[in-house]
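Chemist: Next one to model:
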Amino acid sequence: PGQTTGEVQFVQSMAGAGRYAVLGHDMPDGRYLFAVFSLADVDEAAAILRRQLWIVTVILFVSASLLAVFLSRRLSQPIQAVTAAAHELARGNLAVALPVTSRDEVGRLTTALNELSRELQKTDQLRKELIANVSHELRAPLAVIKGYAETVRDVTWPQEDKRRSQLTLIADEADRLTAVVRDILDYSRLQAGVQKIQSKDIAIKPVLEQVLTRYEQQARLAGLSFALSADDVRIRFDEARLIQVLHNLVSNAINHGQPGTVITVSAAHQAMRCRISIRNTGATIPPEELGRIWERFHQAGSRPLGTGLGLAIVKSILEQHQANFGVQSENGITEFWFDAPAAEV
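Modeler: Sure thing, here's the model as predicted:
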């Protein structure tokens, strides 16, 4: 008495059957009042809570593990797919296309890989076209050279006129072979940056006259003629590269010109630049082809002419000189143009 007043004491039964809570209180008459409560229900509830806590803990652990496995697979599967696609590309299987399922870094990586696959397929197709075009361009003149060489050897050697004519054809076909090889080498050097620009002041009119004189016979055989309109202006350009650009553009105009028409070549002084254009009459280039006409190996029309590198070479040279250039084709009139910086006076 006195020591337990108002205090709760917990007592374990002697038989171990359970625990009890004992509350004592002094009464006014000197007696002492005890209140005893069984804790069996509380202990049972606590045991149930402990069991449930363990069950919840196990469930959460298993769920977290499964979620971790699921997320790791979900995150790793796209990366594994990209890795597998990269290995396929390395093995030469270029027809790789992966679905883009997200917009995160993995999605952007997948998009980049798909773009790489498309570009590689495009390059591979262009490579095949180059092989086919070059094979044709080489095989045809080689057959002519072989045929006429055998004819000269076996038949016409004593006949000077025929021999001279056939030897001339052999020389022309050899020049054609040289042009094919030169186009391939020039484009490779331009892409590799081996050829350095050596710009100097050039009078444009004499250069145009020289180029047109070079192609006058070829144009006449194609039923075409030239009309030149050039201002007396000097431009700042690499002379060898300028002649190469003009050769390709004039040759292209002859190849696609309609017989009986005139190829117009002009050079007009405009402020601090000179616009040079080559215009011919022939088939209109479809709008969808205009954007691709500068691509390597691309050839507009159904009849392949040359290696398909001429305009790609023009584009590379003009880009090296940081010159604006373009093409328009409407109502059968096609005009290629480029702007060269005018030389300082």
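
Chemist: rest of the way, CA atoms for contacts and neighbours
Modeler: OK.

Chemist: Tell me which stretches of the stretch 1-150 of the chain form strands.
Modeler: 8-12, 19-26, 32-38 (DSSP state E, counting those that start in this stretch).

Chemist: how much space between the residue positioned nearest the centre of the chain and residue 96?
Modeler: By Cα atoms, centre = their mean, the chain has its centre lying nearest to residue 119, at 4.8 Å. Distance from residue 119 to residue 96, counting by Cα to Cα, to the nearest Å: 11 Å.

Chemist: With residue 244 instead?
Modeler: Separation of residue 244 from residue 96 (Cα to Cα): 39 Å.

Chemist: can you check residue 304 too?
Modeler: 30 Å.

Chemist: With neighbour numbers in mind, choose between these two.
Modeler: Taking other Cα atoms under 10 Å, residue 304 and residue 96 do not tie; residue 96 has more neighbours (18 against 14).

Chemist: My guess is the more buried one contacts residue 87. True?
Modeler: No: with contact defined as Cα atoms under 8 Å, residue 96 does not count as touching residue 87 (10.3 Å).

Chemist: For the comparison step, fold the sequence that follows:
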Amino acid sequence: MKSLKTKISSSNIIVIAITIFIVQIMVYIAIKEYYYSNLEDTIYGQIKISSDFYNTYLSSNTVKENIFNDNDTFWSNTDCRVQIIDLEGNVMMDSSGYISKDRILTREVKAAASGDTRGEANIYQNENNNEKIICVAYPLSFDTYVDGILRFSASTEGIDKSIKEILFIIILLGILVISIASTISLFISNSIMKPLKLVSVGAEKMAKGNFKESIPNYSKDEIGSLADTLNYMSEEILKNERLKNEFISSVSHELRTPLTSIKGWAIVLESSDLEDKEEVREGLKIIESEVERLTYLVEELLDFSKLISGKITLRKEVISIGEFTQDILRQLEPKLLSRGIEVIFEDLQIKPIEVDKNRMKQVLINILDNAIKFSPNDSKIIVKLVEDEKYLTISIKDYGYGISKDELPHVKEKFYKGRNINASNGIGLSICEEIITQHGGLLKIDSELQKGTEVIIMLPRGDMR
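Modeler: Below you'll find the model as predicted:
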């Protein structure tokens, strides 16, 4: 299996090589076009000068007469091969000394015979030696009509050799660039792979359960962000693990206490002669109370598990939230009276709202029970109902011990148990927030140490307004 380093390096080298290859082809075509165009322009310039001179000073005689009179000195200064051809394609004069018997009826010759003065250039390849030549033809006049054709031709061997030399240099430069780019690519790949390898090693350790060792972060890019994310995940796992252990310890303690009490009284009742009815009654009352306490704890744990796994479906119904809250307060009245706590209830005739009645009862009892538990005797609790266009708000404010600033952000987290001696197992507020969230609402907590706590429940009005 190829490593990521190899894949990155090879991919970069392939891209660079392809790019250089394409650039080389484009440069080769441009250079070839440049050289060939210059040669064509040179030949055309020379033939134009020669034909203009001929048509100006020698056109009073026929082409044959001028050839017979040896009037060819005006084209003797060119390096090109010069041919004079009649209109039928027969060669009348050739500067090479060899006069071919074959007719020359190429494109440029035919164009010149028709009077075309554009000097069209064409490239041909010699069948004998594969040499390429460029040919340009121009008409020669006698009086007012075309009497012959002047044809210049030149070999491309010289420029082809130059082009090959340049192409060789380009190829060498391309190889050099690819070599340098490959070295740089390997260096860049190493710089990328070093932090990535650290992340990979750290992730493997986390997969094996080692969350205490953080991943070093040497970069401020996506890899660095990944390292930070994995470190944050590790911290959260350790935090949740610690909270879970504390929660298990807390629940174990809360289970052990009533079980010890039940076991103790069961032993007492078993060993007694049952004649002391008052003692039996007291023992059974304590056992019943402790069983209820255990039942409540187990139900709370089951509710929490169902809510977290999403297995609970809300059964909503339209209720009068004012009457509903008053019923819950009446249910808690014995506990309030035993502590001398006064409840001030402010109901502004709130309109009915659609909620899950049982789940909402669970939320209010939990929050009110906390307010009572963490309030001193002979204090007060204010319960207020207000509404606006979007939300129905239930505010429950006590003047008890309050929550410290460092604990306040965590009180709604699952398994979190505060430092207060009255703090319970740490899932009550988690359940409340989950229920409110499933209703589409918000649960907010404001608190100040030794000044009290306010819990605000915000429920969306929906279509019931």
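
Chemist: What lines up with residue 142 of structure 1 in structure 2?
Modeler: Using TM-score structural alignment, the equivalent of residue 142 of structure 1 in structure 2 is residue 259.

Chemist: mind checking what residue 318 of structure 2 lines up with in structure 1?
Modeler: Checking TM-score structural alignment: residue 318 of structure 2 goes with residue 201.

Chemist: Checking the closest residue to its match other than its chain neighbours next. Helix, strand or coil?
Modeler: Nearest non-adjacent residue to residue 201 of structure 1, counting by Cα to Cα, 6 or more residues apart in numbering: residue 236, 4.7 Å away. State at residue 236 of structure 1, reduced to three classes by DSSP: H, G, I helix; E, B strand; the rest coil: strand.

Chemist: what residues are up against residue 236 of structure 1?
Modeler: Listed by Cα atoms under 8 Å, 6 or more residues apart in numbering, the contact set of residue 236 of structure 1 reads 199-202, 340-343.

Chemist: Dump the residues you listed to a markdown table, plus secondary structure.
Modeler: Listed next are the contacts of residue 236 of structure 1 as a markdown table, based on three-state DSSP:
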| residue | secondary structure |
| --- | --- |
| 199 | strand |
| 200 | strand |
| 201 | strand |
| 202 | strand |
| 340 | strand |
| 341 | strand |
| 342 | strand |
| 343 | coil |
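
Chemist: Any chance of a PyMOL selection covering the buried ones in these?
Modeler: Command for PyMOL that selects the buried part of those, burial taken from 16 or more other Cα atoms under 10 Å:
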select buried, resi 201+202+340+341+342+343
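
Chemist: Go through the contacts of residue 236 of structure 1 and name the one nearest residue 124 of structure 1.
Modeler: The nearest member of the contacts of residue 236 of structure 1 to residue 124 of structure 1, counting by Cα to Cα, is residue 340 at 34.3 Å.

Chemist: quick one: what's aligned to the closest one in structure 2?
Modeler: Residue 340 of structure 1 maps onto residue 459 of structure 2 when the alignment is built from TM-score structural alignment.

Chemist: For that match, which residues are in contact?
Modeler: Listed by Cα under 8 Å, 6+ apart, the contact partners of residue 459 of structure 2 are 391-393, 436, 439-442.

Chemist: ok, and the closest non-adjacent residue to it?
Modeler: Excluding the flanking residues, the one nearest residue 459 of structure 2 by Cα to Cα, 6+ apart is residue 441, at 4.5 Å.

Chemist: The closest residue to the match of residue 142 of structure 1 other than its chain neighbours: neighbouring residues, count only.
Modeler: With sequence-adjacent residues excluded and distances taken as Cα to Cα, 6+ apart, residue 259 of structure 2 is closest to residue 290, at 7.6 Å. By other Cα under 10 Å, the residues close to residue 290 of structure 2 number 19.

Chemist: how much space between residue 290 of structure 2 and residue 423 of structure 2?
Modeler: From residue 290 of structure 2 to residue 423 of structure 2 the distance is 18 Å (Cα to Cα).

Chemist: same thing with residue 46 of structure 2?
Modeler: Per Cα to Cα, residue 46 of structure 2 is found 108 Å from residue 423 of structure 2.

Chemist: Compare the two (neighbour count), which wins?
Modeler: Higher neighbour count among residue 46 of structure 2 and residue 423: residue 46, with 18 against 14, using other Cα under 10 Å.

Chemist: Residue 200 of structure 1 is in contact with residue 237, isn't it?
Modeler: Yes: counting by Cα under 8 Å, residue 200 of structure 1 touches residue 237, with 5.6 Å between them.

Chemist: Contact partners for the match of residue 318 of structure 2?
Modeler: 234-237, 343.

Chemist: what do you get for residue 248 of structure 1?
Modeler: 310-311, 314 are the contacts of residue 248 of structure 1 under Cα under 8 Å, 6+ apart.

Chemist: try residue 177 of structure 1
Modeler: By Cα under 8 Å, 6+ apart, the neighbours of residue 177 of structure 1 are 137-138, 141.

Chemist: same thing with residue 200 of structure 1?
Modeler: 235-239.

Chemist: the helices in the stretch 101-250 of structure 1, which residues?
Modeler: 105-151, 160-192, 204-221, 239-255 (DSSP state H, counting those that start in this stretch).

Chemist: from the ones you listed, which stretch is densest packed?
Modeler: Of all the helices of the stretch 101-250 of structure 1, helix 239-255 carries the top mean neighbour count, a mean of 19, counting by mean count of other Cα atoms under 10 Å.

Chemist: Which residue of structure 2 sits opposite residue 101 of structure 1 in the alignment?
Modeler: Per TM-score structural alignment, residue 101 of structure 1 is aligned with residue 218.

Chemist: aligned partner of the residue nearest to the centre of structure 1 in structure 2?
Modeler: Using TM-score structural alignment, residue 119 of structure 1 lines up with residue 236 in structure 2.

Chemist: To which residue of structure 1 is residue 14 of structure 2 aligned?
Modeler: Using TM-score structural alignment as the criterion, residue 14 of structure 2 has no counterpart in structure 1.
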